[in-house]
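J.: dropping a prediction and its sequence here:
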Amino acid sequence: MQQIKVILGEASRLLAASSDSAALDAEVLLCLVLGKERSYLRAWPDKELQPEDTTRFWLLIQQRQNGTPIAYITGNREFWSRTFHVTPDVLIPRPDTELLIELSLKLIPKDKPVKIIDLGTGSGIIAITLAAERPEAQVSATDLSLAALSVAKLNADKHETRHIQFYQSNWLANVYEEKFNIIVSNPPYIAKNDSHLRQGDIRFEPQSALCADDQGFSDIKIIAETARNHLESGGHLLIEHGYDQQHQVQSIFKDFHYDNVQTVTDLSGQPRVTYGQWHYRIEAHLSPFEP
């Protein structure tokens, strides 16, 4: 039988070639096997593992060596201080997306029943977080994938935000005649030929939630165009996008006549979220991309 400190050392060395956080990955996976917190590993480094635990641990290490993301192995990822269930049917939550939450919360009163919709909800992190942080808000969410909606509903139950209205819909296509104060989305925005798609965790995530036509801008254009018919006058549209897409996304917003268009940087100082305000106009039904 192997001691905790010994097996962690061996696992860290094995993972070093495939992970930038080899020691942390090894600890997380051993905690998963043992059903313990990481503090347990530090408190009992000399404890010997049972053979069945050792076998299961090395199987998980092999998965991580093959590139499988930690979040998919453990089935969980933290976002906005809450733990969310994730599967390969949904994107892995990332800290950058917390910027969408920060900006949305600044626009949402704490004591008024404003209406919010999250487009392409995936695991539900945006809709659920906003519903939890603003209990008076009426929150809806859409996703085209039934598998993703199943994950989102499970997370909504877990975090006691069962009042969220979920729609199977390609963006707003199946949301009829309803208007919102806030429309928020983290849509696919990576070009299909982008080299990043062959690197790291992103290799294992659903491509339909990552890639878009028109060099990554097709879904952003659809959302910006159709959101106008679902926003109250004075309402806001917020969209997460790539670090190098700021100017193109701002142009899309302006082409569709949004006001007060701004882009905000993420924790790394990269342009990450663009938002604008919609005021009703007679020409709202027209698309600047139509002849």
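T.: In hand now; what should we look at? Numbering: from 1, shown residues only.
J.: from here on, contacts and neighbour counts on C-alpha atoms
T.: Noted.
J.: what segments of the stretch 51-200 of the chain are helices?
T.: 51-65, 70-74, 98-107, 125-133, 146-158 (DSSP state H, counting those that start in this stretch).
J.: helices or strands next to the longest one in the packing?
T.: Spelled out, that is helix 51-65. Secondary-structure packing of helix 51-65 (3 or more CA pairs under 8 Å, 6 or more residues apart in numbering; DSSP states H and E): helix 4-15, helix 22-34, helix 70-74.
J.: any idea how far the residue most central in space within the chain is from Ala209?
T.: Centroid-nearest residue in the chain: Pro93, 4.0 Å away (criterion: CA atoms, centre = their mean). Using CA to CA, to the nearest Å, we find Pro93 at a distance of 12 Å from Ala209.
J.: dump the residue contacts of Asn155.
T.: Asn155 sits next to Phe84, His85, Ser123, Gly124, Ile128 when contact means CA atoms under 8 Å, 6 or more residues apart in numbering.
J.: again with Thr129
T.: Counted by CA under 8 Å, 6+ apart, Thr129 has contacts Trp80, Ile101.
J.: just Asn66 next, same as before
T.: Ser18.
J.: what does the one 3 residues further on give?
T.: Pro69 makes contacts with Asp201, Phe204, as judged by CA under 8 Å, 6+ apart.
J.: and the comparison structure, right after this:
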Amino acid sequence: MRLAEWIHSAAEELAEAGVDSPRLDAQILAAHALGRDRSWVLSHPEESVADSGLSSLLRRRLNREPLAYITGKREFYGREFFVDPDVLVPRQETEFVVERAKLWMHGGGDWTVLDVGTGSGCIGITLALECPGCRVTLLDKSMNALRVASKNADALEARIDQFVHSDLFHKLPKRRYQLVVSNPPYVAHADDLPPEVRDFEPHDALFADANGLAMYRRLAAETYLATGCEALIVEIGMGQQPAVEAVFAEYGWQLVDAMCDLGRIVRTLTFIPADVVGRLS
């Protein structure tokens, strides 16, 4: 079978299964199975292909397994990150956390940064690479997630100060972090999620009680943060700004920035703690 024929057939099956980008996914699956990149696949439509694992990869995608878990990689902020089912698939909207943090740090300098719930490490590792001089700690309650983050740090040659296995700050060494960043779990219900997310990604990293606000409340109530950091930047879900802002306000945090994506959807909120508010007033 010619490569173009396989891609056409696979794309039709993927479309019938409800996959959003069937042709693109078919091309990426073919590239992965053949050990090539997508540009090679596009430029060799007449190439004769044996199965080479193509059918097994296609079955996995037809079952709605995320493409990133099948290929073991996902691009984030222009870099390739290793991913597996122990971590969330990095998303484009999370890049706005990086953008806001870079602006806060003016692109670099001697900053201490804590990435809470680091998962694959995509936020903290990217900041370590993009902001020379900053010292980054990656924290997660999942040891398996920390292994993924460590693998990515090694592959991307990022200098990470510490990898900390802890549920929030219980086992975190006592030190001052000037900037805290987090993409916490904030999904309230699974009903509207696509099967790729609902059935495959780690639920501990997706779902939160209290209508999706539980982790925000834990962060806001944490005195370790409120007396040490200069700013906290969090990702939020669509339409969550009023509720998240209210939670942080209960504990004296002040919202200083809300960053939107290109669709004018608020993706990140930046808060400063009560002691910083007092110094500025």
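T.: Structure's in. What do you need? Bear in mind that the values here come from a model prediction, so they are computed numbers and not experimental data.
J.: distance to Leu32 of the first structure added to the helices of the stretch 51-200 of the first structure, as CSV?
T.: Output for these, formatted as CSV (distance: least, CA to CA, whole Å):
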stretch, distance to Leu32 of the first structure
helix 51-65, 9
helix 70-74, 7
helix 98-107, 26
helix 125-133, 22
helix 146-158, 19
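J.: most packed of these?
T.: helix 125-133 (a mean of 23; mean count of other CA atoms under 10 Å).
J.: for Thr274 of the first structure, which of the helices of the stretch 51-200 of the first structure is the nearest?
T.: helix 98-107 (9.3 Å; CA to CA).
J.: could you tell me where that closest one falls in the second structure?
T.: The aligned range for helix 98-107 of the first structure in the second structure is 95-104, by TM-score structural alignment.
J.: average offset of that stretch relative to the first structure?
T.: With mean CA distance after the TM-score superposition for the first structure, stretch 95-104 of the second structure departs from the first structure by a mean of 0.4 Å once superposed.
J.: contacts for that stretch?
T.: Counting by CA under 8 Å, 6+ apart, 76-77, 108, 123, 126-127, 130-131, 179, 181-182, 233-235, 259, 261, 267-268 sit against stretch 95-104 of the second structure.
J.: chain center to it, what's the gap?
T.: 13 Å (CA atoms, centre = their mean, to the nearest Å).
J.: name the helices or strands packed onto the lengthiest strand in the first structure?
T.: In the first structure, assigned by DSSP state E, the strand with the most residues is strand 231-240. If you count contacts as 3+ CA pairs under 8 Å, 6+ apart, strand 231-240 of the first structure packs onto helix 98-107, strand 180-185, helix 218-227, strand 271-278.
J.: what comes into contact with the last one?
T.: For strand 271-278 of the first structure, contacts defined as CA under 8 Å, 6+ apart pick out 96, 99-100, 228, 231-246, 249-250, 253, 257-266.
J.: buried set for it?
T.: Pro271, Arg272, Val273, Thr274, Tyr275, Gly276, Gln277, Trp278 (16 or more other CA atoms under 10 Å).
J.: before we move on, back to that, whatever helix or strand comes next after the longest strand of the first structure vs the second structure, average offset?
T.: On the C-terminal side of strand 231-240 of the first structure, the closest following helix or strand by DSSP states H and E is helix 246-255. Mean deviation of helix 246-255 of the first structure relative to the second structure after superposition (mean CA distance after the TM-score superposition for the first structure): 0.9 Å.
J.: quick check: angle from helix 246-255 of the first structure to helix 218-227?
T.: Counting by axes from the mean of the first three to the mean of the last three CA atoms, to 10 degrees, helix 246-255 of the first structure points 30 degrees away from the direction of helix 218-227.
J.: list the helices and strands helix 246-255 of the first structure packs on?
T.: helix 218-227, strand 259-265, strand 271-278.
J.: quick one: that helix aligns where in the second structure?
T.: So helix 246-255 of the first structure sits over residues 241-250 in the second structure, by TM-score structural alignment.
J.: can you list contacts of that stretch?
T.: With CA under 8 Å, 6+ apart, stretch 241-250 of the second structure has contacts from Leu213, Tyr216, Arg217, Ala220, Ala221, Ile236, Gln254, Leu255, Val266, Leu269, Phe271.
J.: can you find the partner of the fifth one in the first structure?
T.: Going back to what we said before, that points to Ala221 of the second structure. Correspondence of Ala221 of the second structure to the first structure, assessed by TM-score structural alignment: Glu225.
J.: which residue sits closest to that match in space, ignoring its chain neighbours?
T.: Phe256 (6.4 Å; CA to CA, 6 or more residues apart in numbering).
J.: count of residues packed around the one you found?
T.: With neighbours defined by other CA atoms under 10 Å, the count for Phe256 of the first structure comes to 22.
J.: what separates it from Pro206 of the first structure, distance-wise?
T.: On the measure of CA to CA, Phe256 of the first structure and Pro206 of the first structure end up 29 Å apart.
J.: distance from the chain centre to stretch 238-256 of the second structure, please.
T.: On CA atoms, centre = their mean, the centre of stretch 238-256 of the second structure falls 21 Å from the chain's centre.
J.: as JSON lines, the helices and strands packed on helix 51-65 of the first structure with distance to Ser140 of the first structure would be great.
T.: Formatted as JSON lines, these follow (distance: least, CA to CA, whole Å):
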{"stretch": "helix 4-15", "distance to Ser140 of the first structure": "41"}
{"stretch": "helix 22-34", "distance to Ser140 of the first structure": "33"}
{"stretch": "helix 70-74", "distance to Ser140 of the first structure": "26"}
